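S.K.: Sharing a model prediction with you, sequence too.
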Amino acid sequence: MQKPTTYQQLQPEDRITIATMRQRGFSVRAIARTLERAPSTIAREVARNTGAGQGYGSHHAQLRAVACRRNARGNSKMHAQSVCWGVVRTMLGWKWSPQQISATLKRVFPHQREFHVSHETIYTAIYAHARGELRRELIACLRHGHSTRLPRSRGTDRRGQIPDMISIHVRPPEVEDRVMPGHWEGDFIKGAGNKSSVGVLVERTSRLVLLARMEDATAASALAAFTAKLNAISAPLRQSLTYDQGKEMTRHAELAANTGVRVYFCDPHSPWQRGTCENTNGLLRQYLPKGTDLSVYSQEQLDAIADSLNTRPRATHHWLSPLQVYAAALASAHQPDTSIH
């Protein structure tokens, strides 16, 4: 049986490679061999993004690709101007539960699938609204009226929950796609007896690693250290941070205010939702073994460890290093759309 073929969209680093090799006079087939892509893929990419009298520009090509992906998705059934959302809002005003609304819509409109929405979709539409009068009005229609959506798998003990968390499920799709740089994942690496820790930040597109020395594992230390590290990053590459529900992020609202970074939280016990950071933590254990006292490392030593990881060639980048990919993304972020890289 023939193995099914798979296809992955061109990544930002692929477009940087195309622009560089085109400048140096390489043929389409040579570029295709380097990127392990079909020549037709490279030919279409170059033709789409080469204007009259201008060469191929990676930054312009990436922006165009992002716009095309966004426009291709279309509006959801529950977008603010849809008839379906209007009907759902009316029923919420009747104090109907999302389950009752979902079942009724399927019964009343059996052949009109544009009105078929699950109760989970309705909950998501409610909690995805920005904080304000409309959000409060919608949540007040629900039976329990919680300000945040509680995880379905929660236990009976809910002490110490992080207030006002924004779920990973309302994170913009371009973060998941790794299309645009500037979106980070974060974590704590704990030392012996959980008495010392090091903060970890990983950029999802380039896999660049930043390490932050922590005085302890408190929310105050996390706020101070992550604020300093994030503010050292150029603003265009400082967009969002995805974290688990560790109590050290209790002051996430202050972190967002200090840095302009939007903070999203993973589901409980779901490490795969921060897979890049989990993989990086495994690499860091070569330098910061489990069971050791991490407080002995200075910030300069942690920076040297990060530099060692950031200069390693990575297969996912066609053997470029995270630092090379990040530097190219940083240069693109400060170039006009028509520039050639």
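M.R.: That came through, no problem. Numbers count the residues shown, from 1 in each chain.

S.K.: Every contact and neighbour count from this point should use C-alpha atoms.
M.R.: Fine.

S.K.: Could you report the separation of residue 277 from residue 208?
M.R.: Distance of residue 277 to residue 208, computed by Cα to Cα, to the nearest Å: 10 Å.

S.K.: Comparing those two, which residue is more hemmed in?
M.R.: residue 277 (26 against 23; other Cα atoms under 10 Å).

S.K.: Sort out which residues of the strand or helix carrying the more buried one are buried, please.
M.R.: Secondary structure assignment for residue 277, by DSSP states H and E: helix 275-284. Residues 276, 277, 278, 280, 281, 284 are the ones in helix 275-284 that count as buried (16 or more other Cα atoms under 10 Å).

S.K.: cool, stretch 283-299 as well?
M.R.: Applying 16+ other Cα under 10 Å to stretch 283-299 flags 284, 288, 293, 294, 295 as buried.

S.K.: what comes into contact with it?
M.R.: With contact meaning Cα atoms under 8 Å, 6 or more residues apart in numbering, stretch 283-299 is reached by 190-193, 195-198, 211-215, 305.

S.K.: Now find how far off-centre stretch 305-323 is within its chain.
M.R.: Stretch 305-323 sits 20 Å away from the centroid of its parent chain (Cα atoms, centre = their mean, to the nearest Å).

S.K.: Could you identify the helix or strand that succeeds the biggest helix by length in the chain?
M.R.: Secondary structure of the chain read by DSSP state H shows that its longest helix is helix 58-73. As assigned by DSSP H and E, the chain's next helix or strand after helix 58-73 is helix 83-93.

S.K.: Mind giving me the packing neighbours of the helix or strand following that next one?
M.R.: Scanning forward in sequence from helix 83-93 by DSSP H and E, the next helix or strand is helix 98-108. Counting contacts by 3 or more Cα pairs under 8 Å, 6 or more residues apart in numbering; DSSP states H and E, helix 98-108 packs against helix 83-93, helix 119-127.

S.K.: nearest to residue 168, of the ones you listed?
M.R.: helix 119-127 (11.3 Å; Cα to Cα).

S.K.: by contact count, what packs against the closest one?
M.R.: helix 98-108, helix 133-140.

S.K.: what's the closest of those helices to residue 14?
M.R.: When the helices and strands packed on helix 119-127 are ranked by proximity to residue 14 (Cα to Cα), helix 133-140 comes first, at 41.0 Å.

S.K.: Identify each buried residue in that closest one, please.
M.R.: By 16+ other Cα under 10 Å, the buried positions in helix 133-140 come out as 135, 136, 138, 139, 140.

S.K.: which helices and strands sit right next to that helix?
M.R.: Using 3+ Cα pairs under 8 Å, 6+ apart, helix 133-140 sits against helix 119-127.

S.K.: how about 6 Å then?
M.R.: The criterion is 3 or more Cα pairs under 6 Å, 6 or more residues apart in numbering; DSSP states H and E, and there are no helices or strands that helix 133-140 contacts.

S.K.: second one coming, line it up with the first:
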Amino acid sequence: MFARGQYNFNAQQLPMKDKRHPNGYVERRGKAGQLGRSIYQRYQDFPHDQDEFGHFEADTVQGKAHRGAVMTLVERQSKVMIVLNVHRKTDEAVNCHLDKWLSKMPRHLVKSITFDNGKEFAGWRDIANKHDIHTYFAEVGAPNQRGLNENNNGILRRDGLSKRLDFRNLPDELITQLMSYRNRISRKSLHYRTPVEVFMKNITDEQLSTFF
């Protein structure tokens, strides 16, 4: 209907720029198949995870022509966004930066992480075993199962990490600035509180400083 001009509206103004996959489409680029335990197991292990702090969704965002990447994590209850400047979309780079970040956290603060099935998360066992974290994977080609993370990635694009940028040499200061800005915007879904406000109810000020 947009293409026919029925609504006199330019579909390029929409978030997906008038580009949409047909129903039933399965994304397989850069996928390694089902890497680990299914997200359905998470529903059994944590039946009330939506009301419990400490459950994260994770993905990567790439730069222009797949040059460089950042890793994003979103805590599901507070909607706090964590952005790790991994520079390269490899399992070694992702594991290295994720390990450094988790090492700063009190043990068991992060209860679970639900990953995308990208090949950059192939080293998930090392992270899960070292930090005693439950890890799960959305089904291949089902980004809607990590809808919060996917939505935040789109917001991050609009905030400054454009597809026109090369992410291989992004300054850490830029990542910190974007992350801090986004986490301090009030959200209707949080009853007009900011993600940081909700997050602070579950963590001390000293622990909070390691996130930002």
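M.R.: Sure thing, it's come through. Since the structure is predicted, the reported quantities are computational estimates derived from the model, not experimental observations.

S.K.: Quick TM-score on the pair, please.
M.R.: In this superposition the chains share a TM-score of 0.76, using TM-score structural alignment, normalised by the length of the second structure; 177 aligned residues with a Cα RMSD of 2.5 Å.

S.K.: want to throw the buried residues of stretch 283-299 of the first structure into TSV with distance to residue 162 of the first structure and secondary structure?
M.R.: Below are those laid out as TSV (distance: Cα to Cα, whole Å; DSSP: H, G, I helix; E, B strand; the rest coil):
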residue	distance to residue 162 of the first structure	secondary structure
284	27	helix
288	28	coil
293	28	coil
294	26	helix
295	26	helix
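
S.K.: what two of those residues are the furthest from one another?
M.R.: Between all members of those, the farthest pair (by Cα to Cα) comes out as 284 and 295, at 15.3 Å.

S.K.: how about residue 135 of the second structure, what does it touch?
M.R.: By Cα atoms under 6 Å, 6 or more residues apart in numbering, residue 135 of the second structure lies in contact with 112, 113, 114.

S.K.: what's the span of stretch 110-127 of the second structure from first residue to last?
M.R.: First residue to last in stretch 110-127 of the second structure (Cα to Cα) measures 12 Å.

S.K.: Pull up the aligned stretch in the first structure for it.
M.R.: Mapped onto the first structure using TM-score structural alignment, stretch 110-127 of the second structure spans residues 238-255.

S.K.: what separates residue 186 of the second structure from residue 78 of the second structure, distance-wise?
M.R.: Applying Cα to Cα, the value for residue 186 of the second structure to residue 78 of the second structure is 11 Å.

S.K.: Which part of the first structure matches stretch 79-89 of the second structure?
M.R.: Matched against the first structure by TM-score structural alignment, stretch 79-89 of the second structure falls on residues 207-217.

S.K.: Please compute how far that stretch lies from its chain's middle.
M.R.: 19 Å.

S.K.: just stretch 30-50 of the second structure next, same as before
M.R.: Stretch 30-50 of the second structure sits 15 Å away from the centroid of its parent chain (Cα atoms, centre = their mean).

S.K.: For that stretch, buried residues please.
M.R.: Across stretch 30-50 of the second structure, burial judged by 16+ other Cα under 10 Å covers 31, 34, 35, 36, 38, 39, 42, 49.

S.K.: Throw those into JSON lines and include distance to residue 172 of the second structure, thanks.
M.R.: Shown next, in JSON lines, are the buried residues of stretch 30-50 of the second structure (distance: Cα to Cα, whole Å):
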{"residue": "31", "distance to residue 172 of the second structure": "28"}
{"residue": "34", "distance to residue 172 of the second structure": "32"}
{"residue": "35", "distance to residue 172 of the second structure": "30"}
{"residue": "36", "distance to residue 172 of the second structure": "31"}
{"residue": "38", "distance to residue 172 of the second structure": "33"}
{"residue": "39", "distance to residue 172 of the second structure": "32"}
{"residue": "42", "distance to residue 172 of the second structure": "33"}
{"residue": "49", "distance to residue 172 of the second structure": "31"}
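
S.K.: Just give me the match in the first structure for residue 183 of the second structure.
M.R.: Mapped onto the first structure by TM-score structural alignment, residue 183 of the second structure lines up with residue 310.

S.K.: That match contacts residue 325, doesn't it?
M.R.: No. If you go by Cα atoms under 6 Å, residue 310 of the first structure and residue 325 don't touch, sitting 9.8 Å apart.

S.K.: As a check, name the ranges of all helices in the stretch 151-300 of the first structure.
M.R.: Under the criterion DSSP state H, counting those that start in this stretch, the stretch 151-300 of the first structure contains helices at 173-177, 219-231, 252-259, 275-284, 299-310.

S.K.: can I get those in JSON lines with distance to residue 119 of the first structure?
M.R.: Converted to JSON lines, the helices of the stretch 151-300 of the first structure look like this (distance: least, Cα to Cα, whole Å):
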{"stretch": "helix 173-177", "distance to residue 119 of the first structure": "21"}
{"stretch": "helix 219-231", "distance to residue 119 of the first structure": "35"}
{"stretch": "helix 252-259", "distance to residue 119 of the first structure": "29"}
{"stretch": "helix 275-284", "distance to residue 119 of the first structure": "29"}
{"stretch": "helix 299-310", "distance to residue 119 of the first structure": "44"}
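
S.K.: right, and those helices - which one's nearest residue 120 of the first structure?
M.R.: Closest to residue 120 of the first structure of the helices of the stretch 151-300 of the first structure, according to Cα to Cα: helix 173-177, at 18.2 Å.

S.K.: what's the spacing between residue 115 of the second structure and residue 127 of the second structure?
M.R.: Distance, residue 115 of the second structure to residue 127 of the second structure, using Cα to Cα: 12 Å.

S.K.: Looking at the two now, which is surrounded by more residues?
M.R.: It is residue 115, of residue 115 of the second structure and residue 127, that has more neighbours when counted by other Cα under 10 Å, with 27 against 18.

S.K.: what's the more buried one in contact with, if anything?
M.R.: 58, 137.

S.K.: corresponding residue for residue 44 of the first structure in the second structure?
M.R.: Aligned by TM-score structural alignment, residue 44 of the first structure pairs with nothing in the second structure.

S.K.: For the host helix or strand of residue 44 of the first structure, name the packing helices and strands.
M.R.: Assigned by DSSP H and E, residue 44 of the first structure belongs to helix 39-48. Helices and strands touching helix 39-48 of the first structure, by 3+ Cα pairs under 6 Å, 6+ apart: there are none.

S.K.: How about residues contacting that helix?
M.R.: 29, 32.

S.K.: Repeat that for stretch 194-212 of the second structure.
M.R.: By Cα under 6 Å, 6+ apart, the residues outside stretch 194-212 of the second structure that reach it are 78, 79, 80, 183, 184, 185, 186.

S.K.: Most neighbours among those residues, please name it.
M.R.: Neighbour counts for the contacts of stretch 194-212 of the second structure peak at residue 78, which has 26 neighbours (criterion: other Cα under 10 Å).
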